[in-house]
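Undergrad: with the sequence up front, the predicted model follows.
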Amino acid sequence: MSIFTGAAVAIVTPMNSDGSVNYEKLDNLIEFQIKNNTDAIVICGTTGEASTLSHEEHIDVIKHCVDTVNKRVPVIAGTGSNSTETAIYLSQEAEKAGADAVLLVTPYYNKATQKGLYVHFKDTADAINLPCILYNVPSRTGCNILPETAVKLATEVKNIVAIKEASGNISQIAKLAQLANGCIDIYSGNDDQIVPIMSLGGLGVISVLSNVAPQQTHDLCQACLDGDYKKAAKMQIEALPLIDSLFSEVNPIPVKKALNLMGFEAGPLRKPLTEMEDANANILKENMKEYGIY
């Protein structure tokens, strides 16, 4: 059984003015998501600024999200690291906290060979009982999970069940779908490629766009799941200007700005991320207005 189908939000981590985690505003965002039919919540991912959370904060944020969601939708905890030992530790803590699954990014900076990726993901998955989603995002990590490696992991490690594909390489994703033949669930990791990836058999998206447009992103995915690709393509194209603005600077700089514009008080970013440039922010506002969310 799949962890989810449809649109999962890669939710931001709201901050107070002093940079501490704002749990009250996180609750508000979670309730907004659930009210607007988000299909799952990914907590402490890239969009959640996990890389600048301490281990204690990371675990506390996961626990808080699990408690607030209270089984209404699946909670997927981002627990990846460039250190296998750290990935195991965070994954075990997420399991203790009651997460429904974990999201494991490829090791960054030190990277790995395909053999190293296999060992890293297998060792992490073997240390827990939760289902694991691999996260392939070479633009951020400098490390690419080849289709053959993903399929080997899915067939040899029982709880590696899915992959978030954010390589941007549709040919690679098509190759993955062909080799996998259904042995691994595929989710889009790019909001501008939801329809192409779902047309290849993907089950949905782990989305930045869902932070500000959860209902619309859910509906787009549902159109694909219903086989109405003409409707889905229209929705995908209509969302592209906003999606482009949400990635006009390093994620999550624009999406936090968008949430602040919407009144959600997501707060500042942790350094080295800085506030959005005015020119880009003005374009973001216009695209939010065009899309009907500001």
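TA: Sure, I can see it.
Undergrad: alpha carbons only for contacts and neighbour counts from here, please
TA: Will do.
Undergrad: any idea how far A180 lies from F121?
TA: Applying CA to CA, to the nearest Å, the value for A180 to F121 is 17 Å.
Undergrad: so if I had to pick from the two, which one is more boxed in?
TA: F121 (25 against 19; other CA atoms under 10 Å).
Undergrad: so that one belongs to a helix, correct?
TA: Yes: counting by DSSP: H, G, I helix; E, B strand; the rest coil, F121 is found in a helix.
Undergrad: so which bits of stretch 149-162 are buried?
TA: 149-151, 153-154, 157, 159-162 (16 or more other CA atoms under 10 Å).
Undergrad: could I get those residues as a markdown table with distance to S81?
TA: Below are the buried residues of stretch 149-162 laid out as a markdown table (distance: CA to CA, whole Å):
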| residue | distance to S81 |
| --- | --- |
| T149 | 18 |
| A150 | 18 |
| V151 | 21 |
| L153 | 18 |
| A154 | 20 |
| V157 | 19 |
| N159 | 18 |
| I160 | 16 |
| V161 | 19 |
| A162 | 18 |
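Undergrad: so which of these sit within strands?
TA: Among the buried residues of stretch 149-162, the members falling in strands (DSSP state E) are 160-162.
Undergrad: contact partners of the host helix or strand of A233?
TA: Taking DSSP states H and E as the definition, one finds A233 inside helix 229-246. The contact list for helix 229-246 (CA atoms under 8 Å, 6 or more residues apart in numbering) reads 191-192, 194-195, 199, 208-209, 220-221, 223-224, 252, 254-255, 280, 283-284, 287-288, 291.
Undergrad: rerun at 7 Å
TA: Defining contact as CA atoms under 7 Å, 6 or more residues apart in numbering, one finds that helix 229-246 is touched by 191-192, 195, 209, 220, 223-224, 254-255, 283-284, 287-288.
Undergrad: alright, now check it against this:
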Amino acid sequence: MSTTFLGTGIAIVTPFNADKSIDYDALKKIVDFNIENGVNYIVISGTTGESVTVSAEEKKEITKFIIKTTNNRVPLVLGIGGNDTTQVINEIKTTDFTGLSGILSVAPYYSKPTQEGFYQHFKAVSEICPVDIILYNVPGRTAKNMEVDTTIRLAKDFKNIVAVKEAAGEMSQYYQLLKKKPADFAVISGDDDLALGVTLAGGSGVISVIGQAMTKDFCSMIQLGLQGNAKEAFKLHYNLMEITDLIFSENNPSGIKAVLEILDLCKAEVRLPLVEATLGLKTKINTFLKNY
């Protein structure tokens, strides 16, 4: 199995100033904080990065900045996906992949394709993409589940499709993927609350949201899981359960940005249609962090 995407990856936020411009000072702080505390790789411009409200030009600038700041300390993955296959292919063709190890490509959303539609979409992406591809199945956002057999078919047919970030929230689906996958294909948890269980069952770790804030303990938990040390790993899991639930209780990334603001890593600013976490949620998060 490839070790490039093994352990804890984070779906990094895009920090904003009060005027909603990108806060590059905060972005540097978050990158450095995560690398120093054990993160294995970083995913740029995912859902948590508010990719749908970041312009194409901003995305390029953010990517360049993170590549420069990271300075080859950890692998980087760029989110490139959508429900217009031609547009996705055009973005891949016009992207400079210098400094990037792969892309995270979400299953087409809104259009609700058939399983054959999913397959043909990612076949077209695979044939043009010069770097490794992590598929991203998140039916809670896309409105359609990419089924296990479709993922396995893609894994077997295309060498540059090396992993799936699975976020259906169903352990049974994880187990089926782990049972049927090729030996060199990685199953990565996209559900923070299920990440340890998936890792212990044979998964390759997680692409996490909470991992970019509770970084040291979350990364330690996943490493213990990879080592098969369930007893020690679950101690950390139980300690982190409350904050993991809290950050998703309203919306993502408003919850994680509230945590990062309290940790003095960035402001809680988000772009519409998202709004900041409520005062009630911020109070609960602050109480947790004080007692942690």
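TA: That came through, no problem. The shown structure was predicted, so the numbers you read here are calculated from the model rather than taken from an experiment.
Undergrad: mind checking the TM-score on these two?
TA: Put the two chains on top of each other and the TM-score (TM-score structural alignment, normalised by the length of the second structure) is 0.95; 291 aligned residues with a CA RMSD of 1.4 Å.
Undergrad: circling back: which among the buried residues of stretch 149-162 of the first structure gets closest to M276 of the first structure?
TA: In terms of CA to CA, no member of these lies closer to M276 of the first structure than A162, at 33.1 Å.
Undergrad: so the closest one makes contact with L134?
TA: Yes: look at A162 of the first structure against L134 with CA atoms under 7 Å: they come within range, at 6.2 Å.
Undergrad: residue boundaries of the strands in the stretch 101-250 of the first structure?
TA: 101-105, 132-136, 160-165, 185-188, 204-207 (DSSP state E, counting those that start in this stretch).
Undergrad: which elements pack onto the fourth one?
TA: Using 3 or more CA pairs under 7 Å, 6 or more residues apart in numbering; DSSP states H and E as the contact criterion, the elements in contact with strand 185-188 of the first structure are strand 160-165, strand 204-207.
Undergrad: cool, the last one as well?
TA: The helices and strands touching strand 204-207 of the first structure, judged by 3+ CA pairs under 7 Å, 6+ apart, are strand 6-10, strand 185-188, helix 194-199.
Undergrad: what is the corresponding segment of the second structure for the first one?
TA: Looking back up the chat, that one is strand 6-10 of the first structure. Strand 6-10 of the first structure lines up with residues 7-11 of the second structure when matched by TM-score structural alignment.
Undergrad: what segments of the second structure are helices?
TA: Using DSSP state H, the helices of the second structure run over residues 24-36, 56-70, 85-93, 115-128, 139-142, 148-157, 171-180, 195-200, 215-226, 230-247, 254-262, 279-291.
Undergrad: contacts for the third one?
TA: By that I understand helix 85-93 of the second structure. If you take CA under 7 Å, 6+ apart as the criterion, helix 85-93 of the second structure is touched by 80-82, 121, 125, 128-129.
Undergrad: ok, average deviation of that helix from the first structure?
TA: For helix 85-93 of the second structure, the mean deviation from the first structure after alignment is 2.5 Å (mean CA distance after the TM-score superposition for the first structure).
Undergrad: what's the most distant pair in the buried residues of stretch 149-162 of the first structure?
TA: Largest separation among these by CA to CA: T149 and N159, giving 15.1 Å.
Undergrad: still on that earlier bit, format the contacts of helix 85-93 of the second structure as JSON lines; extra columns: neighbour count.
TA: Below are those laid out as JSON lines (neighbours: other CA atoms under 10 Å):
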{"residue": "I80", "neighbour count": "22"}
{"residue": "G81", "neighbour count": "24"}
{"residue": "G82", "neighbour count": "19"}
{"residue": "H121", "neighbour count": "21"}
{"residue": "V125", "neighbour count": "22"}
{"residue": "I128", "neighbour count": "12"}
{"residue": "C129", "neighbour count": "18"}
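Undergrad: out of the residues you listed, the closest to G7 of the second structure would be?
TA: Set against G7 of the second structure, the nearest of those by CA to CA is I80 (21.6 Å).
Undergrad: now the closest residue in space to that closest one that isn't next to it in sequence: how far from F118 of the second structure?
TA: Spatial nearest neighbour of I80 of the second structure, excluding adjacent residues (CA to CA, 6 or more residues apart in numbering): S105 at 5.2 Å. The spacing between S105 of the second structure and F118 of the second structure, counted by CA to CA, is 12 Å.
Undergrad: how about V209 of the second structure?
TA: Distance of V209 of the second structure to F118 of the second structure, given as CA to CA: 26 Å.
Undergrad: equivalent analysis for I103 of the second structure, please.
TA: Between I103 of the second structure and F118 of the second structure the distance is 17 Å, computed by CA to CA.
Undergrad: the two - which one has more neighbours?
TA: Using other CA under 10 Å as the criterion, I103 of the second structure and F118 rank with I103 on top: 25 against 21.
Undergrad: show me what contacts the more buried one?
TA: Counting by CA under 7 Å, 6+ apart, I103 of the second structure touches 77-80, 132-134.
Undergrad: go on, I186 of the first structure?
TA: Contact partners of I186 of the first structure, counting by CA under 7 Å, 6+ apart, are 162-165, 202-203.
Undergrad: quick check: closest non-adjacent residue to it.
TA: G202 is the one closest to I186 of the first structure (CA to CA, 6+ apart), at 4.7 Å.
Undergrad: my guess is the one you found meets Y187, correct?
TA: Yes: the pair G202 of the first structure and Y187 passes the contact test of CA under 7 Å, sitting 5.4 Å apart.
Undergrad: next one: L272 of the second structure relative to I210 of the second structure, how far apart?
TA: Distance check for L272 of the second structure against I210 of the second structure: by CA to CA, it reads 22 Å.
Undergrad: looking at the two, which is more packed in?
TA: Higher neighbour count among L272 of the second structure and I210: I210, with 27 against 10, using other CA under 10 Å.
Undergrad: to which residue of the first structure is that one aligned?
TA: In the first structure, I210 of the second structure lands on L209 (TM-score structural alignment).
Undergrad: got a list of what that match touches?
TA: Counting by CA under 7 Å, 6+ apart, L209 of the first structure touches 191, 243.
Undergrad: recalculate using a threshold of 10 Å.
TA: Counting by CA atoms under 10 Å, 6 or more residues apart in numbering, L209 of the first structure touches 7-11, 190-192, 216-217, 239, 242-243, 246-247, 255.
Undergrad: and if you look at K158 of the first structure?
TA: 122, 125-126, 129, 131-132.
Undergrad: if I look at it, how far off is A127 of the first structure?
TA: Using CA to CA, K158 of the first structure is found at 12 Å from A127 of the first structure.
Undergrad: V195 of the first structure against I170, yeah?
TA: No: with contacts counted by CA atoms under 10 Å, V195 of the first structure stays clear of I170, the gap being 11.2 Å.
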